[in-house]
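Student: dropping the sequence and predicted coords here.
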Amino acid sequence: MSNIFLLGLTSLFADFSSEIIMPLMPFFIKSLGGAGLAIGLISGIGDAVAAILKVLSGRFADKTHKFKKLVFGGYAFSALAKFFFPLASTWPQVLAARSVERIGKGLRDAPRDAIVSESVDHHQRGSGFGLQRAMDSLGAILGSVTVLILFWKFDYDFRAIFFLAALISLLALIPILFVRVPATLTNFKPKRTLNLSKLNFSAPLKKFIGVSTLFYLGNFSFMFLILKAQQSFGHLDFKDSVALTLLLYILFNVFDTVFSQPAGKLSDCIGRKKVILIGYALLTTTFAGFFLAQSFLALLFIFPLYGLFKAFIDASQKSFVSDLSETENRSTALGAFETSTGLALIPGGIIAGLLWNANPNFTFLYGLAVTILALILLQTMIKEVRSKN
């Protein structure tokens, strides 16, 4: 479990930094002249850049056993790239900075998750991913509380806050130095070829990746949720409306943090599919809530639901992919899953942005329709599997 704690600590510092930046990002983009489409492009393309690299990074790690180096290099790249955000003066520059920063995520995620998956017994895999996810979310709470204090109490501007966040991200590199790669990941002889066409993923894994990719077409950026919340406070001045939105965002992160490990443990007990189905249902309910919400009290209910969705989905999906894949291809399988779902965020983000420009409620109707369809397909097409790996 020491690896999971160390990688969780790294995630904590990295998300501490990111969650100082990201809650303010939609407002920063709007201040630079960007609208709904710009937000959709920045979130979608940035995540897609990471997605494309994840399967390549995962395959490279499986074939060369350079898991730790890729994790360290990925976090280092992201930390350095965050220093570009305070320098941006137009929204296309934010798009470029976000895309460069996401390269680091693409390099690190699959090999990191492979280390997590093999650092605990497979019967505790959900709990292991849940702990790592909970520490990540704890960093998000620290970041969102910090940005609220800096923005509302001390009147820091966007650029000063972003620069401070970039400095904090450097702390994420320290715990990685003490991580030990599990022997089960390196017992296989490294191969020179990185040929992805020769992969033999199981049929259940391919089906799950397909259904998940559809789901992520509707799982658009949380930045639209933040903008929708801030719009409901139109009777307040900009500073106070953003502050109230940040309070709701903190509430979302609290629920994500508190329930991440319990949700992972639950998947160990009742099965991954059931927990993922609950997650899909929670996002469906969240989108319906945002479509109908007309008061602050409603938002106080909806943002915790979104936090529960994140808690139920993240660790359980990674655990399920790990269960459905062979150990020697574990990092590749996790990378392929992240690549496929991440690429779906490009059209998903563009569609959400175009609909937002027409009418913000259309964005949530779109998300509602896609997530309902994905929920039905997950229930009917995917069977529960108990891992022996």
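Tutor: That came in fine, so what should we check first? None of the values given here were measured: they were computed from a predicted structure.
Student: for the rest of this, base every contact and every neighbour count on C-alpha atoms.
Tutor: Noted.
Student: in which helix or strand would I find the spatially most central residue of the chain?
Tutor: With distances taken as C-alpha atoms, centre = their mean, the residue of the chain nearest its centroid is residue 314 (7.7 Å). Per DSSP states H and E, residue 314 falls inside helix 296-323.
Student: what is that helix packed up against?
Tutor: Using 3 or more C-alpha pairs under 8 Å, 6 or more residues apart in numbering; DSSP states H and E, the elements in contact with helix 296-323 are helix 91-117, helix 125-148, helix 238-270, helix 272-292, helix 330-343.
Student: from residue 47, how far out is residue 344?
Tutor: Counting by C-alpha to C-alpha, to the nearest Å, the gap from residue 344 to residue 47 is 9 Å.
Student: let's bring in a second model and compare:
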Amino acid sequence: MYVADSRGTPAPTVTPEPSAAAPGTQPGRRAALAPTVLALGTVSLITDVSSEMVAAVLPLYLVAGLGLSPLGFGLLDGLYNGVSALVRLAGGHLGDRFGRHKALAGTGYALSALCKPLLLLAHTLPAIGAVLALDRTGKGLRTAPRDALISLAAAPEDRGRAFGAHRAMDTAGALIGPVLAFLILRGAADGYDAVFTVSACVAALGVLVLVLFVPGRPAPARPAAGAGNADERVSLRASLGLLRGRDLRRTGLCALLLGLCTVSDGFVFLLLQRATGIADRWFALLPLGTAAAFFLLALPLGRLADRIGRTRVFLGGHLALLLAYGLLLAGGHHPWLPYAVLLLHGGFYAATDGVLMAAAAAAVPGEHRGGGLALVQTGQALARFAAALGFGAAWTFWGPRPALGVAVVLLAAAVAVCARLRPGAD
């Protein structure tokens, strides 16, 4: 229970959610995944095909094709991953306030789909930055409402499994996207333009599936007598007041601190290419290895998090990432190095992405679910934006190996601190 502040707005109380078995389910057996989870997983699968087609070629397109420096790439990569933080709070709050999580998520997906053909027209750093900022605005609008729909549809004790299933389906798209990008680059004369065109068509299909097949969900019931005005209970001030709760505050702090010490995906793949000498034509397939490991491990690690504690699995994922950085730092043209790094990289995402949302949902009341999850997502996104800028600057001025060495030391220290800060609610 959150402690009320006598000098301000009382923080909402987390009311235990029922965990009764679904109708028709025998006692002792797990209920089937909710239709909302499966439908949103399908939308994410299709959308990730589109997004990962672009993400797979973007680092090489920017650095090799347009000649950007590592600092310039770090700026764009940080923008790509961090600008969504500016609108995540708005997306989560508006979904809670009006009970329109599906509508907000659909708007975000549509906005990102619109950006894909605009990449065909952008050939300068400011233009590409503007398109990526608009694309990430769409992602910021949709992420918290989508995760709120998933958490509200799943029983509390099954949230790790629900988020794991969704992330596995999402990552299936990440497996398909780089393969399509690779095939298009090899077969089309104007490879990059063809990738962006096909990506736009696939993104539009994802929006259509969301509109037709994702069920809407009414807002959680508001307490009636004596509970205060409903609009007050879902105000932005009340959502920010959730951070007075120990568990959500510490969960958000750990996500922020660890996010500051991570190296963005694009840099990981560029570092792996330098360490192993992988040819440019194979570069677009590197995200495929991360996605394959993520796909295989997301559901098992989600279930494990439900059993042994989500914080433990979350920190374990960062230890896997730390080991991947260590292997990149050691270098050497070992034939197993790419497989080991990509396996650990994908395992990191499987142990952290959905698991973090499942842990945060346990500390947020239903009527504030979108806004509460957005608080954690915003802190993490801002931290990763800063990390991308910092690593890009360090690479530019010190070189890749010293920059990675600093990241290893910082991440190890952050994991140690978060092990002591771990929230009590899992």
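Tutor: On my side now, so go ahead. Please read these numbers as outputs of a predicted model, since none were measured by experiment.
Student: follow-up on the earlier one: higher neighbour count, residue 344 and residue 47 of the first structure?
Tutor: More crowded of residue 344 of the first structure and residue 47, by other C-alpha atoms under 10 Å: residue 47, with 28 against 25.
Student: and the more buried one, what pairs with it in the second structure?
Tutor: With TM-score structural alignment as the criterion, residue 47 of the first structure lines up with residue 81 in the second structure.
Student: nearest residue to its match other than its sequence neighbours?
Tutor: Spatial nearest neighbour of residue 81 of the second structure, excluding adjacent residues (C-alpha to C-alpha, 6 or more residues apart in numbering): residue 385 at 6.0 Å.
Student: tally of neighbours for the equivalent of that neighbour over in the first structure?
Tutor: Mapped onto the first structure by TM-score structural alignment, residue 385 of the second structure lines up with residue 346. Using other C-alpha under 10 Å, the number of residues around residue 346 of the first structure comes to 24.
Student: how distant is the helix or strand hosting residue 346 of the first structure from the center of its chain?
Tutor: Here residue 346 of the first structure sits within helix 345-358, counting by DSSP H and E. Relative to its chain's centre, helix 345-358 of the first structure lies at 18 Å (C-alpha atoms, centre = their mean, to the nearest Å).
Student: that helix: which residues count as buried?
Tutor: Within helix 345-358 of the first structure, the residues scored as buried using 16 or more other C-alpha atoms under 10 Å are 345, 346, 347, 348, 349, 350, 351, 352, 353, 354, 355, 356.
Student: how about JSON lines for the residues you listed, with distance to residue 20 of the first structure added?
Tutor: As requested, these are exported to JSON lines (distance: C-alpha to C-alpha, whole Å):
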{"residue": "345", "distance to residue 20 of the first structure": "22"}
{"residue": "346", "distance to residue 20 of the first structure": "24"}
{"residue": "347", "distance to residue 20 of the first structure": "27"}
{"residue": "348", "distance to residue 20 of the first structure": "25"}
{"residue": "349", "distance to residue 20 of the first structure": "22"}
{"residue": "350", "distance to residue 20 of the first structure": "25"}
{"residue": "351", "distance to residue 20 of the first structure": "27"}
{"residue": "352", "distance to residue 20 of the first structure": "24"}
{"residue": "353", "distance to residue 20 of the first structure": "23"}
{"residue": "354", "distance to residue 20 of the first structure": "27"}
{"residue": "355", "distance to residue 20 of the first structure": "27"}
{"residue": "356", "distance to residue 20 of the first structure": "25"}
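Student: surely the match of residue 385 of the second structure meets residue 41?
Tutor: Yes - in this structure, residue 346 of the first structure is within contact of residue 41 by C-alpha atoms under 8 Å, at 7.0 Å.
Student: ok, now how distant is the match of residue 47 of the first structure from residue 233 of the second structure?
Tutor: From residue 81 of the second structure across to residue 233 of the second structure, the span is 31 Å (C-alpha to C-alpha).
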